[in-house]
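# have a look at this prediction, sequence included:
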Amino acid sequence: MAAEGEDYLIARLGAEMRVHLDGGGADPTAVLLPFDGLFEVRVAAALRLWRVLNGRHPGRNPAALSVARRNRLILALRALDGRLDGATHRMIAAALYDAEPIPERDWISHELRDRTARLVRLGIAMMNGGYRRLLLHPYRGRS
């Protein structure tokens, strides 16, 4: 039995997984999972690993951001750039949504006003350290 294990990167069928083998040589190979707050996440990862090792499609990566979430983050960063350059929310909305300039009297009740304000707030929150929450996705609240 090896005192120190070995780490491997398995890349098959579009999935990359890091595996640590302890050198115990168990037959059949086994996965050891602690019963902690991340148990469900670990089970899903073990199932994805088993699928890949058996030549099957691994399934969806639970840690990947959805396309909608990614697009919202991109818009938030663009809104933040505009705000830091001194653009008004109306100017940001026109640039982000490729909209015609919205008249001042219509801006107060326009749907893009609130949406743009939320994007600017999200961008500012990310700039002030909120980007670290992306590292926790999808494991927030599971410690």
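In hand now; what should we look at?
# from here on, just use CA atoms for contacts and neighbour counts.
Noted.
# what's the neighbour count on residue 87?
A count of neighbours around residue 87, defined by other C-alpha atoms under 10 Å, yields 14.
# against residue 94, how distant is it?
Distance of residue 87 to residue 94, computed by C-alpha to C-alpha, to the nearest Å: 11 Å.
# which parts of the protein are helices?
For the chain, the helices defined by DSSP state H cover 39-53, 67-84, 89-96, 104-107, 111-127, 133-136.
# and here is the other one:
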Amino acid sequence: MPLGPDGFDRLEAVGRLLAALHGREVPPDTRLTPQQLARARRMLQAADGHHNGATQKEIAEVILDTGRLTRDEWQASSARHAVMGLLRGARAMIAGGYRKLLRHRRRS
């Protein structure tokens, strides 16, 4: 196993894998905060909806529970910008940014 700067992350992942394989309690995965995990989930849901032909407004109605908005309400809604951000983040993840999920954040 390579033990470069990511070695600690790899060792932690191996520990979780071994615990799962041997029926022991699996230690929590500390790479993402609950907020980061929730955002990643919403990004994937938004990307999936977009891929299946949903409009940004429809995505907001489902993911952000905005209810049905009129065209004018939608144009002025903060949910519109939130969905655009989710889709932008999803595109970055799909383009390879998902690899960052595998590592702990490190100070430079």
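Received the coordinates, thanks. Keep in mind the model is a prediction, meaning the values are calculated, not measured.
# ok, back up a step: got TSV for the helices of the first structure, with mean neighbour count and distance to residue 18 of the first structure too?
As requested, those are arranged in TSV below (neighbours: other C-alpha atoms under 10 Å; distance: least, C-alpha to C-alpha, whole Å):
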stretch	mean neighbour count	distance to residue 18 of the first structure
helix 39-53	16	9
helix 67-84	16	24
helix 89-96	19	39
helix 104-107	11	51
helix 111-127	18	29
helix 133-136	12	17
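# residue 61 of the first structure is nearest to which of those helices?
helix 39-53 (8.4 Å; C-alpha to C-alpha).
# what is the aligned counterpart of residue 77 of the first structure in the second structure?
Matched to the second structure by TM-score structural alignment, residue 77 of the first structure sits across from residue 44.
# which one is its match nearest to, not counting chain neighbours?
residue 90 (6.2 Å; C-alpha to C-alpha, 6 or more residues apart in numbering).
# which residues touch the one you found?
Contact analysis of residue 90 of the second structure by C-alpha atoms under 8 Å, 6 or more residues apart in numbering lists 40, 43, 44, 46, 47.
# which residue lines up with it in the first structure?
With TM-score structural alignment as the criterion, residue 90 of the second structure lines up with residue 123 in the first structure.
# okay, that match and residue 66 of the first structure: tell me how far apart.
From residue 123 of the first structure to residue 66 of the first structure the distance is 18 Å (C-alpha to C-alpha).
# and what of residue 42 of the first structure?
On the measure of C-alpha to C-alpha, residue 42 of the first structure and residue 66 of the first structure end up 20 Å apart.
# go on, residue 133 of the first structure?
15 Å.
# over to residue 7 of the first structure?
Taken as C-alpha to C-alpha, the span from residue 7 of the first structure to residue 66 of the first structure is 29 Å.
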